[in-house]
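Trainee: predicted coordinates and the sequence they were generated for:
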Amino acid sequence: MTFMKRRSFLTATAAAASASIAAPAFAQSEPKLNWRLVSAYPKSLDVIFNTATMLADHVRVLTNGKFNIQVFAAGELVPPFQSADAAAAGTVEMAYMPPQYNWGKDPTWALGSSIPFGLNTRQTNAWLYYGGGNDLLNDFYQQHGLYGLPCGNTSAQMGGWFRKEINAVEDLKGLKLRVGGYVGKVLEKLGAVPQAIPAGEIYTSLERGTIDAAEWIGPYDDEKLGLYKVAPYYYYPGWWEGQSLIYTFVNAGKWKELPPVYQQAVRVACEAVNGNVVAHYDHENPQAIRRLVANGAKLRLFKKEVLDACWNASNEVAAELSSGNANFKKIYDSQVSFRRDAYLWAQIAEAGHDNYMMSLQREGKL
């Protein structure tokens, strides 16, 4: 099934209006369902965790209370990295997680979240909804017993917290960095040593010198970890995640059994939430970065020499993965092809406007 074509918003609005007008008939004709959704995130990450509860609220309202989804935080039912597995196995009906958490099973999973030097948030949505991206991803997810819908995005992330400055590519050699998955493979090519460390242990690991640097998400979520106290250099951009997409996964069999009106309610809810979480982070991050700097964080821009080296290493990794993985190559090639025109257009109107406005901000005129 093609995912949410151009008339999705009008169709969704009409469907919601019809449901409200004809509530008695709807209530009589559709079944009462109670599903469970496991999140890969703890409740402390309020923006991302509450995205799943918002999804559940939308679905309940759109179905006049007939379709209820109970949301469980990471670890309440299953470990966070096993969320999608639980949905695929039918232990629960749904999971909310970034696909990249399944990198270790197949690198193709990472393409559902982000690729180094990839698309930004808006471009990703364009690729997903109109460039065939979500259909390609679902061809892959179907192989694993899942149906997926984009359902949230942290937008561009930061480049992480470092105990010392990175002034040249050589500074990456031997650097013990809390990072994993796709970007870990890229940084290995430059001599860095990726480390798999859960969020709750990042602060202590940096404080003790067990690791030299760590990436997490962005200002609002990073602030909660207090990393500026033990690793003051806060680098940007997070070239490995120009956006970071999160998915709602549904057990494939359960999805096919859903009445069409319930399927549409889930689609509409996911699309609404996908935009909402971006707006929420855009609201929180500006104030969080001010607080971090006021508390001692030292903002640093990765030098072009470093970014160029990472770009080249990233392309090497992509070529290696594509050569032996047909699923990876098919989806990666689609993203890269879309990226060419997306950035051609972005530098004309959007960047032209933003660059001028940012110059006014630097001059104190805003």
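Mentor: Yep, it's here.
Trainee: from here on, contacts and neighbour counts on C-alpha atoms
Mentor: OK.
Trainee: can you give me the helices in the stretch 1-150 of the chain?
Mentor: With helices called from DSSP state H, counting those that start in this stretch, the stretch 1-150 of the chain shows them at 8-21, 23-29, 46-62, 83-89, 121-130, 133-142.
Trainee: the first one vs helix 46-62, what angle?
Mentor: Which is helix 8-21. 50 degrees (axes from the mean of the first three to the mean of the last three CA atoms, to 10 degrees).
Trainee: same deal with the fifth one?
Mentor: Interaxial angle, helix 121-130 versus helix 46-62 (the same axes, to 10 degrees): 30 degrees.
Trainee: mind listing what's buried in helix 121-130?
Mentor: By neighbour count on 16 or more other CA atoms under 10 Å, the buried set for helix 121-130 is 121, 123-130.
Trainee: what about F338, neighbour count?
Mentor: Neighbours of F338 under the rule other CA atoms under 10 Å: 19.
Trainee: which ones are touching V278?
Mentor: Counting by CA atoms under 8 Å, 6 or more residues apart in numbering, V278 touches 152-155.
Trainee: and which of the residues you listed is nearest T248?
Mentor: G152 (8.8 Å; CA to CA).
Trainee: and the closest one, what does it touch?
Mentor: Contacts of G152 (CA under 8 Å, 6+ apart): 48, 51, 245-247, 270, 273-278.
Trainee: what separation is there between L299 and V183?
Mentor: As judged by CA to CA, to the nearest Å, L299 and V183 stand 21 Å apart.
Trainee: tell me the angle the single longest helix found in the chain makes with helix 121-130.
Mentor: Of all the segments of type helix in the chain, defined by DSSP state H, the longest one is helix 260-294. Between helix 260-294 and helix 121-130, the angle comes out at 170 degrees (the same axes, to 10 degrees).
Trainee: give the next helix or strand downstream of helix 260-294.
Mentor: Downstream of helix 260-294, the next assigned helix or strand under DSSP states H and E is strand 298-301.
Trainee: which strands or helices does that next one pack on?
Mentor: strand 233-236 (3 or more CA pairs under 8 Å, 6 or more residues apart in numbering; DSSP states H and E).
Trainee: other SSEs contacting whatever helix or strand comes next after the strand it packs on?
Mentor: Using DSSP H and E, the helix or strand that follows strand 233-236 in sequence is strand 245-251. If contacts are counted by 3+ CA pairs under 8 Å, 6+ apart, strand 245-251 sits against helix 83-89, strand 94-97, strand 146-153.
Trainee: ok, and for the helix or strand following strand 245-251, which residues are buried?
Mentor: Beyond strand 245-251 on the C-terminal side, the first helix or strand identified by DSSP H and E is helix 252-257. By neighbour count on 16+ other CA under 10 Å, the buried set for helix 252-257 is 252, 254-255.
Trainee: presented hereafter is structure B, for comparison with structure A:
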Amino acid sequence: MDRRKFLTGAGALALTGCSRTPELEHRRRVNWRMATSWPAGMPILQDGAELFARKVADLTNGQFNIEVFAADELMSGFAVFEAASRGDIDCFHSSSYYWAEKVPGCQWFSSVPFGLNTQGCLSWLFSGNGMKLWADLYRKHNLIPYPMGTTGSQMGGWFKDRVETLEDIANLRIRIPGLAGRVYSRLGATVFSLPLSKIYTAMKDGTINAADWVGPHLDKRMGLDNLAPYYYYPGWHEPSGILELGINAASFAQLPPDLQAVVKAAAQWVTQYMIAELSAKNAEALYEIRSGGTVEVISFPREIIEVFHRTSEQVLEAEAGKDVMARTINEDYKRFLARWVDWGMVESVGYFDMMR
């Protein structure tokens, strides 16, 4: 092995975290600002952004520092995309489907109803054409996207009343964003795209009678289990929940190659952290919710799921028709999904059927 090539790869990242080299000592310090879409103190999501900043600092012996601002500290959580695009901040942490009105194609890089789960979506991004398409999509916005974290497969949401018929869906006033919101809207529901800070209050005062957030751990921390007696699954609308690190292109270009590699390595570390943390804590929270005796954890009826599926296909085609890039991304995503889903069924469904 060429020792010099080895040291310019992953080995170099490890070494920078262990020793202070003369090169790092004399390099100009880099200071970035990051804004997120998450409230201050938000477990796992805001924690993930702050962990990313700490990891970057650790890997560079404090030469590269990122100041992290939660939603509403520097700007609203929904303003971060435009701010990074203009160069007001160097990067942001959010979910790509929040920008759907401006960039229709972005939705495929977060979660697609009845689409790839977390493992499948990461496979499409890194081993398929996903990352190239995402970079192409954001280029005209002066942004470089990179996956950083995931909420995993979500739950179907909290409902004050049972959902058994199409009439029940039409009577909903539901907080749910993105493509899923468009599905519910087509089925007659009144859809709200509320930020996290307003979900609990809107559910409590009756403005909404149903809400999607993430999954057992974060939902329980918000107190949604005290407001609605029915907790539905599966999360057909968000099976992957990939989160994004959006980086101003000029800020990234000014970094030397090794610091660019640090940014990507730290983002991947955060993704691994979120997968492990949410999986462990969702298992514990779901057990507590079931054991509490006041909430019924229940599956959507098969007939309703089939309606969701048909309507989702219509919504996806309509969204893909909004511009050329959205159509290109949708077609590539569908091709990958068609091949991957058979393996996913064998790997996951087959295994869990065996465990029953």
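Mentor: That came through, no problem. Please read all numbers here as calculations on a predicted model, not as lab measurements.
Trainee: tm score of chain vs chain?
Mentor: Once superposed, the chains reach a TM-score of 0.93 (TM-score structural alignment, normalised by the length of structure 2), with 350 aligned residues with a CA RMSD of 1.9 Å.
Trainee: could the helices of the stretch 1-150 of structure 1 be laid out in CSV, adding distance to A40 of structure 1?
Mentor: As requested, those are arranged in CSV below (distance: least, CA to CA, whole Å):
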stretch, distance to A40 of structure 1
helix 8-21, 28
helix 23-29, 32
helix 46-62, 8
helix 83-89, 6
helix 121-130, 21
helix 133-142, 17
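Trainee: stretch 208-215 of structure 2 aligns to what range in structure 1?
Mentor: Counting by TM-score structural alignment, stretch 208-215 of structure 2 pairs with residues 211-218 of structure 1.
Trainee: list the buried residues for that stretch?
Mentor: Those would be 211-218, for stretch 211-218 of structure 1 by 16+ other CA under 10 Å.
Trainee: likewise for stretch 314-323 of structure 2?
Mentor: Buried, per 16+ other CA under 10 Å, within stretch 314-323 of structure 2: 315-316, 319-321.
Trainee: ditto for stretch 190-206 of structure 1
Mentor: 190-195, 202-203, 205-206.
Trainee: what residue in structure 2 is paired with L137 of structure 1?
Mentor: Checking TM-score structural alignment: L137 of structure 1 goes with W134.
Trainee: and the nearest residue to that match once chain neighbours are set aside, how close does it get to R339 of structure 2?
Mentor: Nearest non-adjacent residue to W134 of structure 2, counting by CA to CA, 6 or more residues apart in numbering: P145, 6.8 Å away. P145 of structure 2 is 25 Å from R339 of structure 2, where distance means CA to CA.
Trainee: more neighbours, those two?
Mentor: P145 (23 against 10).
Trainee: ok, the aligned partner of the more buried one in structure 1 - contacts?
Mentor: Under the alignment (TM-score structural alignment), P145 of structure 2 pairs with G148 in structure 1. Going by CA under 8 Å, 6+ apart, G148 of structure 1 touches 134, 137-138, 141, 247-250.
Trainee: need those in JSON lines (columns: neighbour count and distance to P31 of structure 1).
Mentor: Formatted as JSON lines, the contacts of G148 of structure 1 follow (neighbours: other CA atoms under 10 Å; distance: CA to CA, whole Å):
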{"residue": "N134", "neighbour count": "23", "distance to P31 of structure 1": "28"}
{"residue": "L137", "neighbour count": "22", "distance to P31 of structure 1": "30"}
{"residue": "N138", "neighbour count": "19", "distance to P31 of structure 1": "26"}
{"residue": "Y141", "neighbour count": "22", "distance to P31 of structure 1": "27"}
{"residue": "Y247", "neighbour count": "23", "distance to P31 of structure 1": "25"}
{"residue": "T248", "neighbour count": "26", "distance to P31 of structure 1": "22"}
{"residue": "F249", "neighbour count": "29", "distance to P31 of structure 1": "21"}
{"residue": "V250", "neighbour count": "25", "distance to P31 of structure 1": "18"}
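Trainee: just name the closest of the residues you listed to S39 of structure 1, please.
Mentor: The closest of the contacts of G148 of structure 1, once distances to S39 of structure 1 are taken by CA to CA, is T248, at 9.1 Å.
Trainee: quick check: whatever residue of structure 2 lines up with that closest one vs S110 of structure 2, distance?
Mentor: By TM-score structural alignment, T248 of structure 1 lines up with L245 in structure 2. Using CA to CA, L245 of structure 2 is found at 12 Å from S110 of structure 2.
Trainee: repeat for A276 of structure 2
Mentor: From A276 of structure 2 to S110 of structure 2 the distance is 19 Å (CA to CA).
Trainee: which of the two has more neighbours?
Mentor: Taking other CA under 10 Å, A276 of structure 2 and S110 do not tie; S110 has more neighbours (25 against 12).
Trainee: after alignment, which residue of structure 1 pairs with that one?
Mentor: Aligned partner of S110 of structure 2 by TM-score structural alignment: S113.
Trainee: what about I21 of structure 1, neighbour count?
Mentor: Residues lying near I21 of structure 1 (other CA under 10 Å) number 11.
Trainee: tell me the contacts of F249 of structure 1?
Mentor: 84, 87, 94-97, 146-149.
Trainee: just give me the closest of those to N295 of structure 1.
Mentor: M97 (31.4 Å).
Trainee: residue contacts, the alignment partner in structure 2 of the closest one?
Mentor: Under the alignment by TM-score structural alignment, M97 of structure 1 pairs with S94 in structure 2. The neighbours of S94 of structure 2, taking CA under 8 Å, 6+ apart as the test, are 36-38, 243-246.
Trainee: again, 6 Å this time
Mentor: 36-37, 243-244 (CA atoms under 6 Å, 6 or more residues apart in numbering).
Trainee: now that we have those, which one has the most neighbours?
Mentor: Top of those by neighbour count (other CA under 10 Å): T36, with 30 neighbours.
Trainee: mind telling me what that one corresponds to in structure 1?
Mentor: Using TM-score structural alignment, T36 of structure 2 lines up with S39 in structure 1.
Trainee: how close does its match get to L111 of structure 1?
Mentor: Distance from S39 of structure 1 to L111 of structure 1, by CA to CA: 20 Å.
Trainee: go through the helices of the stretch 1-150 of structure 1 and pick out the most buried.
Mentor: Most buried of those, by mean neighbour count (mean count of other CA atoms under 10 Å): helix 83-89, with a mean of 24.
Trainee: now tell me what touches that helix from outside.
Mentor: With CA under 6 Å, 6+ apart, helix 83-89 of structure 1 has contacts from 92-95, 145-146, 251.
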